[in-house]
Each structure stands twice: as structure tokens, then as C-alpha cells.
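Participant: no sequence on this one, just coordinates:
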């Protein structure tokens, strides 16, 4: 079992940051997923989430800005493994222009109403379900909007 850490950023509209993966990754190629990846040896899930977000987007957040959504078991059919993903979220006053895409085709904020139409990775399908429309999602959206207010 491999452990992964991932992050959902929520903007002031309540839209969520997702990565459209390209054909190169071993897990979930050509699918929409979270920013994140496997934990390094001895790395905590929170530290891994902060590191992966910065590596993939150049967005640097303090660990206390991230809130645990949950830890989910996920089966990766591409590797035949049963793994665990630690999912974190943060409300941010950012736009697509603030995101630097270092992996995949694009990393953009997506309207939650549109996520059902996307070809999601297994981890995104599992993690987005309980998050979207939750009180946590609403609170993070509201906190991002408050940070954006003049």
C-alpha cells in the first residue's frame, strides 16, 4: 500500500482546483484529479500535501492553512494496488492566473456543477463526493471570499 496526499483549493466562488492529467502518469492518465502525490519515506500526510501542492502549482501554503477532508482507501487499477489518500482543502483568494502548471495538461479552478461531466480519477471521484456541497466546502468558499473583499 502506498500513501498519497492531495489538496483541493477552493476559490471565493466555491470552485475547486483540479488537474487535467496527461498521458504520462502511471496512475489515472488522461483523467482529472487533485494536485498531490505519494508521500516520501517518513513524511507526514500534511507535509506531503504542502510539498506536492507547491511542486505542482507553485502555490505555497502554511500547513495550518490546510484542513483535513479525510483519508480514503482507493484502488488503483493501473497498478493493482489498494492505497490510501489523505485529502486536505484550503480556501484561497487565487485565480487560474496564479497557478503554474508543472504537471499535466492544465491545473484550473472548476465549477463544482461541472465535475460530474469530467472523467475523474478514482481518488477524485471518491474524495469530491463527500466534499462538494459539504459545510467544509461552503466554509472554505466563504473564507476565500472574505479574504478577497476590499
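Facilitator: Now that the structure is in, tell me what you want to look at. The structure displayed is predicted, hence computed values, not measured ones. Numbers count the residues shown, from 1 in each chain.

Participant: From here on, just use CA atoms for contacts and neighbour counts.
Facilitator: Will do.

Participant: Tell me the spacing between residue 107 and residue 42.
Facilitator: Distance check for residue 107 against residue 42: by CA to CA, to the nearest Å, it reads 28 Å.

Participant: next up, a second structure to put side by side with the first:
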């Protein structure tokens, strides 16, 4: 594995997903949408990394992150790179004004119906639509 990544999908009561727009100062997927998250540090487990990255990038904490998907996907780190991704999800009552944009150009909730039209990096372009089609997402939307 070239990299290990932990990502977080937060879903608000309206079914909107918290997404980050990467800025132009990054060499990895500039001006593309992604999930809050980042590299898993050496010796760190994916869940700990997901909680740490969520707090660092959004200022948010959640009671419990649940694993949605773990596996390999293309990484934008360099051409041909493959990453091991651990993607967690949770419901949240947070609103846009509660979110601190600790990294990137923007961090905001996006309506589920609008998410598919966004330009994601390669890995998240596969992972996020898979989440929108999942029973986990339907469960959160129906609970809200």
C-alpha cells in the first residue's frame, strides 16, 4: 500500500453529506471534493485516525463512527498509487455554521441529490456514490 487513509461521512437530519472542497494549494486532487479525513499515522488504528482527522478538519466530534467500507482504491498521491481506505459514517446534528474549515477551500453540507454532480478525486468518486446507494445511508435518511 502506498498510503493508508481514514475518511468520514457525516449525514445531517436532511440527508446532506459533509464534504470538503480541496484548495488549489494541494498536489493531491486540487479543486476536487472529498471527505473529511486523511493519512493514518504509523501505529494509529483507522478509527482513531478518523476521529482525529474529523476534529482537526471540521472541529466536530461524534459519539460513534461506524465502519462503512474498508478496502483498496486508486490514490491520487502519484500515478498508479493505491491506497487502503477506511471509511466511517455517522449521523450528526451539526449545521454548516458549526463546522470549522480547518483545511481546504470549503467544508459544507451538500444535499444528497446534488452530490453525484460534484467533481471528486478518483477514490472518493467511487466511494461516495456507493455510500449514497447503501442501506446505511437509507437508514440515516429514514431516521431523520
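Facilitator: Received, thanks. These figures come from a predicted structure and were not determined experimentally.

Participant: TM value for the aligned chains?
Facilitator: Once the chains are laid over each other, their TM-score by TM-score structural alignment, normalised by the length of structure 2 reads 0.92; 142 aligned residues with a CA RMSD of 1.4 Å.

Participant: For the lengthiest helix in structure 2, give me the average deviation versus structure 1.
Facilitator: The longest helix of structure 2 (DSSP state H) is helix 46-58. Aligned to structure 1 and superposed, helix 46-58 of structure 2 gives a mean residue distance of 0.3 Å (mean CA distance after the TM-score superposition for structure 1).

Participant: ok, residues contacting that helix?
Facilitator: The contact list for helix 46-58 of structure 2, computed with CA atoms under 8 Å, 6 or more residues apart in numbering, reads 5-8, 36-41, 60-61, 65, 86, 88, 99-103, 107.

Participant: can you check stretch 132-144 of structure 2 too?
Facilitator: 11-15, 68, 91, 112, 131.

Participant: Check stretch 99-112 of structure 2 too.
Facilitator: Under CA under 8 Å, 6+ apart, the answer for stretch 99-112 of structure 2 is 12, 14-23, 56-60, 95-96, 132.

Participant: Now do it: distance to the chain's middle.
Facilitator: Stretch 99-112 of structure 2 sits 10 Å away from the centroid of its parent chain (CA atoms, centre = their mean, to the nearest Å).

Participant: circling back: residue 107 and residue 42 of structure 1: which is more packed in?
Facilitator: It is residue 107, of residue 107 of structure 1 and residue 42, that has more neighbours when counted by other CA atoms under 10 Å, with 23 against 7.

Participant: The more buried one sits in which helix or strand?
Facilitator: Using DSSP states H and E, residue 107 of structure 1 maps to strand 106-110.

Participant: Measure the mean distance from that strand to structure 2 post-superposition.
Facilitator: Looks like 0.6 Å for strand 106-110 of structure 1 (mean CA distance after the TM-score superposition for structure 1).

Participant: What residues sit buried inside whichever helix or strand comes after that strand?
Facilitator: As assigned by DSSP H and E, the chain's next helix or strand after strand 106-110 of structure 1 is helix 122-131. Going by neighbour count (16 or more other CA atoms under 10 Å), the buried part of helix 122-131 of structure 1 is 122-125, 127-128, 131.
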